[in-house]
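> I would like to see how this sequence folds:
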Amino acid sequence: MAAPELVRAAPEKMGKLRLLPWTVSTVELEGKEALEVLGREAPETPSGSWRWLKAVAGFAGALVGRGQVLPGLQGDQARWIPQLVGEDGEYARALQNAMPAVVRAEYPNGNADVFPDVLNALTDATARSRITTSAKSGKTPAERWLKALTTDEATVAGDLTRLESAIKTWHESAAPPVGPLRTCFRLALPDEDNDDWRVEFFLQATADPSLTASAKDVWQGAGAAKLLARHAEHPEEVLLAGLGRASRVYRELDAALKVSAPRALTTDPEGAYRFLRQSANALTLAGFGVQLPSALQRGPALGLKLKASSAKQPGAVVKGGMGLSEILSYQWELAVGENELTAEEIAELAKAKAPLVRLRGQWVELDNARLRRALDFLEKAGTGEMTAGDLLQADAELAAHGVDVPVTDVVADGWLGDVLAGKIEDQLEPVSTPDSFTATLRPYQQRGLAWLSFLSRLGLGGCLADDMGLGKTVQLLALIAAEGSKPNLLVCPMSVVGNWQREAARFAPGMNVYVHHGASRVAGEKLTAAVAEADLVITTYGVVARETEELAGLGWHRIVLDEAQNIKNSGSKQARAVRALPAAHRVALTGTPVENRLSELWSVMEFANPGLLGPAGTFRSRFAVPIERDKNPEVTAALRRRTQPFILRRVKTDRDIISDLPDKIEMTEVCQLTAEQGSLYQAVVADMMDRIENSEGMERRGLVLSTLSRLKQVCNHPAHLLKDGSRMPGRSGKLARLEEILDEALSEGDKALCFTQFAEFGEMLRAHLTARFEQPVLFLHGGVTKSQRDAMVERFQSDAGPPIFVLSLKAGGVGLNLTAASHVVHVDRWWNPAVEDQATDRAFRIGQRRNVQVRKFVCAGTVEDRIDAMIRSKKALAEMVVGSGEDWLTELSTGALRELFELAPDAVGEAA
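Model (predicted):
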């Protein structure tokens, strides 16, 4: 297809496509150079083509790692060629279908499929990068070909006709067989009294691999062989033919084929290892069945076990105190699975030369080079002292010493042992609150209080990540009231300062609360005195960013971040500021520890427990990339193990947490544009796309965001875009649907929240809905004072209060309890699932007694409709382990923007 940038005609005028001259500056890269570029850290805003090429490079690496390549010859170039069979073939087709338009090529005589060339080049470069020794130079074409496969110079000189024919024949012999039966090879473990391994021969039904017959039964025509005979008239001939073909890729098989009725190949441990790591892959690639012992596939691995205990001696003072700074004595042990080895067993292993050895009655795969590195590490750093925080990063400790042996187990005594074993519940003790604390905690809130208290005693930070509405505020206030320790600093968005004041006064009326915010806030000695008297000091992220140095010197017992997602950008000024405040205990409160990227989780945990997840760069390479890009389940599990003790996550939909909260019913309302809206929409696209095409840099980014904003306004209402004060009724599909929903809700005595990101449209809605339903409509926006805001909430929550509450998303998205509403309507979208969910949770929270119906408006066939499908994928990341906004749109190509913004033919509804 033509690059979208080349298509300049307006959609309604588009005829037959024609190609235009287009000059593009490029940098030509060889496969090796491309691998180096793709191996670097991703750019801040990676393009679609960069991400796609990165995925292809990862696939090439996986193919090489699994031996799914064959040496070949293309012209006079020696090449490592990927072999795509089974799931690999399906994945390759998926990659090809996902290829961005900018990567495609088109010529006057037709399309050019560049995917095979890209995959072949990256596979060849990857294979060469993993070859440690090169073949010797020779005089024959075959010798020169082998040399060219193992060096950067891939050209093979001379007459290659015979060599090319031989390689072609060999490749054809490796092609998967076609037929109802195939030859299968099973690696059998030795008996206990000898070290002889056997590769046993079988016949296997191609359509049903579970149906097999041993070579013995085949020759005797017995057992399952009779069943297989239904598929082939002479199964013994199929077996012999398969063994003959297999000998071309498994040369050691020749020794077993010297008898008339071969049944198995006997080999030693080294031969068994070669079969396990080389021949099995080659046979599988060639289409043969291969069965390996489960004891070797899932059995215990040779690794290192870390044992630690408190370094404190009776009467001694432990430097570093408790928590992650506590000093522990440690000892590394060589282990098989969780069982550490004796000195005699280690000495025996050190002498072993075979890659498969019998140890404690089990066969263990042994990499001698890795074993030597592990033994050197044990000799140099096998014992000593480390902090509890370092213990939790045991794998990083090995990596720092260049040891690639896995950590099979980490054990410790005391509280840390329970944390590592996932038995933190055993350490939690009920916490009593004083009589002056008026709230009655639910059972899960009591567990949350006990968890916070446990971490506090140890000086460990934590992230209370309960869903919105489950009472994070009351649990934190209960902790402060129960401990009686002070001062506690609470950092929160300005919009919820009043909420914290009200909740503290309601549940802990005896608590001394001081608000450090506003133009009249004090400084110097007056601030020091006020803090000394306060149990709880409430301030905002903005104040902390401006007064970091002064606040850091006030000796806080605890620092709490409410709506901790505010520091998800670890490099922001406010994130650096809150991390710079020293305290004995740190707590992050958030319902969304991860919104879009794992770097957000790192930032929150770096505040709560500095150093727990290592430096940001290390965290990205070891966790974020393998999880976000590769969806690696092992790395995901490792990150969960490391963070789980310090994150308490409960969701309101879990009936074990709270049984009396009703359901939240979410739905997307697809609205049609009116003819007027459709005309305005197309005009905006035509005008803005011409300007975008002729701009670049910051100007282009600004135009893209401006276009998106204007298109949203058109979708809302023509008067929103035109700002002419014109009439509202009958001109907007969204407004018509909103009136229908509100008509039904009000007729049943229900109340509703209506969210919009545009304050000016909120005012338009307020005025129109007031006239339409002939009763007051509340409107909360950023210009509303704190006292007005509190009065609005109180009016809406009262039984006789107004039934409709219009809110701007930023002003009303957090910190409000609006459980009087059982309907939530997102009239226009912010395109951030976490932000929209927070707004919805103003109604879906504790105190709600009815089902909450959530409707999200989108206009069919518009940019809203297309982005709605995209945002659903953003929710998956947070569910796995525990860019925001719309800026990502500015990096799309002009063609991609045109496709995103263009109006579909069915977008405009019929006139009434």
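
> okay, CA-based contacts and neighbour counts for the rest of this
OK.

> For Q788, what is the enclosing helix or strand?
Q788 belongs to helix 786-797 when assigned by DSSP states H and E.

> One more: V357?
Per DSSP H and E, V357 falls inside strand 356-359.

> Show me what that strand is packed against.
Contacts defined by 3 or more CA pairs under 8 Å, 6 or more residues apart in numbering; DSSP states H and E place strand 356-359 against helix 269-274, strand 362-365.

> Same list (these) but as JSON lines, adding mean neighbour count and distance to A225.
Shown next, in JSON lines, are those (neighbours: other CA atoms under 10 Å; distance: least, CA to CA, whole Å):
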{"stretch": "helix 269-274", "mean neighbour count": "18", "distance to A225": "27"}
{"stretch": "strand 362-365", "mean neighbour count": "18", "distance to A225": "32"}
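
> I have a second one here; can you model it like the first so I can compare?
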Amino acid sequence: MPAADVRPGARPKKHPFGASAETLRKVFGTGDEFSFTLLLPSSGTGPVAAPELVRATAGRPKKLKLAPWTVNALALTPAEAMRVLGEEPPETPSGSWRWMASVARFARSLADRGQVLPGLVDGHARWIPQLIGADADHTRALHQAMPSAVRAENAVLPGDLVPVVLTALTDATVRDRLAESPPGKTPAERWLRALTTPDGRVDGDLGDLGETLRAWHRSAAPPAGPLRTCFRLALPDEDDDDWRVEFFLQATADPSLTASAAEVWRGTGAAKLLARHAQHPEEVLLAGLGRASRVYPELDAALRVSAPAELKTDPQGAYRFLRQSANALTLAGFGVQLPSALQRAPELGLKLKASSSAKGQSAVVSGGMGLDEILNYQWKLAVGENELTEDEIAELARAKAPLVRLRGKWVELDNARLRRALTFLERAGEGEMTARDLLQADSALAEQGVDVPVTDVAADGWLGDVLAGTIEDRLAPVSTPDSFTATLRPYQQRGLAWLSFLSRLGLGGCLADDMGLGKTVQLLALIAAEGTGPNLLVCPMSVVGNWQREAARFTPDLRVYVHHGSGRVSGDDLAAKVAESDLVITTYGVVSRQNEELAALGWHRVVLDEAQNIKNSASKQARAVRALPAAHRVALTGTPVENRLAELWSVMEFANPGLLGPASTFRSKFAVPIERDKNPTVTAALRRRTQPFILRRVKTDKQIISDLPDKIEMTEVCQLTAEQGSLYQAVVSDMMQRIENSEGMERRGLVLSTLSRLKQVCNHPAHLLKDGSRIPGRSGKVARLEEILDEALSEGDKVLCFTQFAEFGEMLRAHLTARFEQPVLFLHGGVTKSQRDAMVERFQSDAGPPIFVLSLKAGGVGLNLTAASHVVHVDRWWNPAVEDQATDRAFRIGQRRNVQVRKFVCAGTVEDRIDAMIRQKKALAEMVVGTGEDWLTELSTDALREMFELTPDAVGEAA
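All right, here's what the predicted structure looks like:
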């Protein structure tokens, strides 16, 4: 809340939106009615509505004040409050409700862990929480997170509310779990009984009981001095099974400074350094050991000597220290050190080994069964990378403690999980399965209720090579006919061999090479080498011509038919055309419209170019291409995952149907654990299942291609002109009020419209106003673009300028043509195929125009523009995968110079904030936000306001 005036002495008014006492009683069903006064943020028209509960009906007032308002309320006892806060929250819980529920959960946690001591507060017996270590940190965090609505009342509960509220709720929780004690006569007996009664009141003269209890509490807490007692769990010696809990003295400010108990008793070694912090370190150590015995009772056995230095224990005792006492000591403020070897203990897992059966071998030789090949399998139990022998398994089964010595190392095992794994091995330890089942083994285990992870899958033959990731290096070279005119690079030769290998086995694959690494030529080489057909290639309309030209260039003997456009044939004519063709090129749109007719033809292979076009598995075109039957399927894409793992499922479901299971199962077992929880075990399982069928090479890997220059990316931060700043603020003020008063689809549409208008302002005032006014001197972006073009053209370089707005592209074309007195090319969605090809040819020629303006959608894919060594994204689409595709028009094979990529962002605007968000969240396949800008529509109104509003440094100084 901005700074607000407090009006002392103002007469309280009844809150206009406050619930009546009857409504409160219907909601909560308990409590005594009363009313009280709150100091709330207010404007001239009344109190400001809570943003969590009520959508504001007008813009946020600029001038606020704190004014007193009277509200109806119910007084709840702590026990009633705990019951209410433990129930299902309201449909739209307020910030104060969520905060109180957090305090209640913390109170229950303290009671569950026994972090309470009985005490006396204002004549009442109370269970007082002991806030030590991490609990003290959590209490401070609760204080900092306290919402303003909780702070608004300053009469009934003055001062720091957190300890007051937390003590009341903790006391109610403990009291609810205790049976009432019999009455007593002495003050101590009356106090003990009051700890179990509802109100906790202690009648009669209490004498010095209160001070005695406070002294007891002080003695239970660790001192806040410069030294503290520390406990270290030490591993047994090689020929011994005895564990040791060693005692140390540790500097509180510098935990790395420690002295063993033996050094402390002798006053030698590091104890001399600690003596600088305390005059009698041995007294600090002894006192700490005494206090620690209250939370670690087993320590008493070591304190029966005059100079205790360690506690010897067995594996069971060591495990109790590791899993129980260590945490209790840490919470009590003591130092605890655990062996790093145990902290990194290897996990119990299952290894699956498989080999081709005689039946499976013959099938492969006779033509290949691929994922349906029959394999012999055997499950093995492993700890980490160590596969266990039968004797070791028997020894583990006999072990009574979770800590066991295995091959000279101590490991921690879950005995219950071990028993489940052994039961599974007895029931299904070996047998036969298909290669598909082998890849889905982890899911099969989960369906059987076996919660032991699959740590390794190994096989012989072709599947063993692909699982090991070595298949690309072991594949035999594939010869191409003399008519094939291209010279394949080494990595392209390996890609051809990989595709051919999968084709022989009847397995689908995804060639996921970076843009510009030559996926087209590798696929054409495969078709030329196999000499079988017909092959159906499905691609976006924008690259049909590119495929046609590349086929004519590299495979001139290939019979190519383009099934596209208004003149395309159907029926018997289509069947005849297909029968006499080696390669049929069509588009996603045509496949959607003629799906049944195309599916009825006998395809040897179906290839999807730019396969990210089926990333939405439920779309009509995704369903249509999956319905095309073929002996071999290939997906070509440089971005198999743009936004979500569901897109990977869609691509792999086309290539190898059923490999990843149903979409709903894939989401629950893979997508959610990986995207939300970053689960490494699930990530490894998905990689193991998909790795054999995805070949991914990147241009920046010098082992793949050493002669491709570097791509240098930078963000160009531009400032708005004063005119742009004024327009920007006007758009925000107008649109935010409309957004706040809208819901559902209307709200989403307004958010996207606002974003579009703000980006237009950042481009140029004339872009927003559409008034045909002059261009020069009115836009920070245009001024910076002119500077970059001046420098590039003076060096003889060529530049690509991308914009998502066709109308702004035309404005730039006209302005830059006049500014630099030479032709500027402009490619947009209205350009015909022949005009497009002519533009590309002109730009690629040495004498062609040096500036090429492109609409991002029309020019983002399917073009080879290596004549450019500069790429400028004048405005942003906010999808890095889409922007990278556009950049790769220049950064691809054939490029001989470094490519400089500049992405324009206006400082202090929505562009600046979204750019920062994407850079921070760029994690899942280099992209986690939704496609385009739809994800912005789900932000709250306050978040949108914060994102849209203009910062003071956004507008540059006038020239």
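
> Would you give the TM-score for this superposition?
For these two chains in superposition, a TM-score of 0.84 is obtained (TM-score structural alignment, normalised by the length of structure 1); 865 aligned residues with a CA RMSD of 4.5 Å.

> need the strands for the stretch 801-912 of structure 1, in chain order.
804-808, 823-826, 852-859 (DSSP state E, counting those that start in this stretch).

> Tell me which of these sits nearest to R18 of structure 1.
strand 852-859 (32.2 Å; CA to CA).

> against structure 2, where does the closest one fall?
Strand 852-859 of structure 1 corresponds to residues 899-906 in structure 2, going by TM-score structural alignment.

> cool, and stretch 817-828 of structure 1?
Aligned by TM-score structural alignment, stretch 817-828 of structure 1 falls on residues 864-875 of structure 2.

> So what touches that stretch?
Stretch 864-875 of structure 2 is contacted by residues 759, 763, 781, 785, 792, 797-804, 840, 843-845, 850, 883, 887, 889-892, 894-895, 897-905 when judged by CA atoms under 8 Å, 6 or more residues apart in numbering.

> L537 of structure 2 -> structure 1?
Match for L537 of structure 2 (TM-score structural alignment): L490.

> Give me the mean deviation of the helix or strand harbouring that match from structure 2.
Assigned by DSSP H and E, L490 of structure 1 belongs to strand 488-492. Mean deviation of strand 488-492 of structure 1 relative to structure 2 after superposition (mean CA distance after the TM-score superposition for structure 1): 1.9 Å.

> quick one: contacts for D473 of structure 2?
Taking CA under 8 Å, 6+ apart as the test, what D473 of structure 2 contacts is R494.

> at 10 Å what do you get?
D465, R494, A497, W498 (CA atoms under 10 Å, 6 or more residues apart in numbering).

> Can I get the helices and strands packed on strand 356-359 of structure 1 in JSON lines including distance to L536 of structure 1?
Below are these laid out as JSON lines (distance: least, CA to CA, whole Å):
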{"stretch": "helix 269-274", "distance to L536 of structure 1": "65"}
{"stretch": "strand 362-365", "distance to L536 of structure 1": "58"}
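
> Which one of the ones you listed lies nearest to G895 of structure 1?
G895 of structure 1 lies closest, by CA to CA, to one member of these: helix 269-274, at 52.1 Å.

> Identify all contacting residues around the host helix or strand of A347 of structure 1.
A347 of structure 1 is part of helix 343-351 when elements are defined by DSSP H and E. For helix 343-351 of structure 1, the surrounding residues in contact (CA under 10 Å, 6+ apart) are 333-335, 340-342, 352, 357-360, 366, 368, 371-372, 375.

> list the contacts for the residue mapped onto L342 of structure 2 from structure 1?
Matched by TM-score structural alignment, L342 of structure 2 corresponds to L296 in structure 1. Neighbouring residues of L296 of structure 1 by CA under 10 Å, 6+ apart: L189, L276, L356, Q362, W363, V364, E365.

> go on, V908 of structure 1?
Residues 671-679, 733, 859-862 are the ones in contact with V908 of structure 1 under the rule CA under 10 Å, 6+ apart.

> what about the counterpart of M515 of structure 2 in structure 1, is that helix, strand or coil?
Under the alignment by TM-score structural alignment, M515 of structure 2 pairs with M468 in structure 1. Classification of M468 of structure 1 using DSSP: H, G, I helix; E, B strand; the rest coil returns coil.

> Distance of M468 of structure 1 relative to A552 of structure 1?
Distance, M468 of structure 1 to A552 of structure 1, using CA to CA, to the nearest Å: 30 Å.

> who has more neighbours, these two?
For M468 of structure 1 and A552, the more surrounded residue by other CA atoms under 10 Å is M468, and the numbers stand at 25 against 17.

> isn't the more buried one right next to R845, touching?
Yes - counting by CA atoms under 10 Å, R845 is a contact partner of M468 of structure 1 at 6.6 Å.

> Residues that sit against both of the two, list them.
Common contacts of M468 of structure 1 and R845, defined by CA under 10 Å, 6+ apart, comprise K652.

> ok, back up a step: how about the strand holding V357 of structure 1, which residues are buried there?
Across strand 356-359 of structure 1, burial judged by 16 or more other CA atoms under 10 Å covers L356, V357.

> what about R298 of structure 1, neighbour count?
R298 of structure 1: 8 surrounding residues under other CA under 10 Å.

> what does V249 of structure 1 give?
Quick note: V249 of structure 1 (other CA under 10 Å) scores 19 neighbours.
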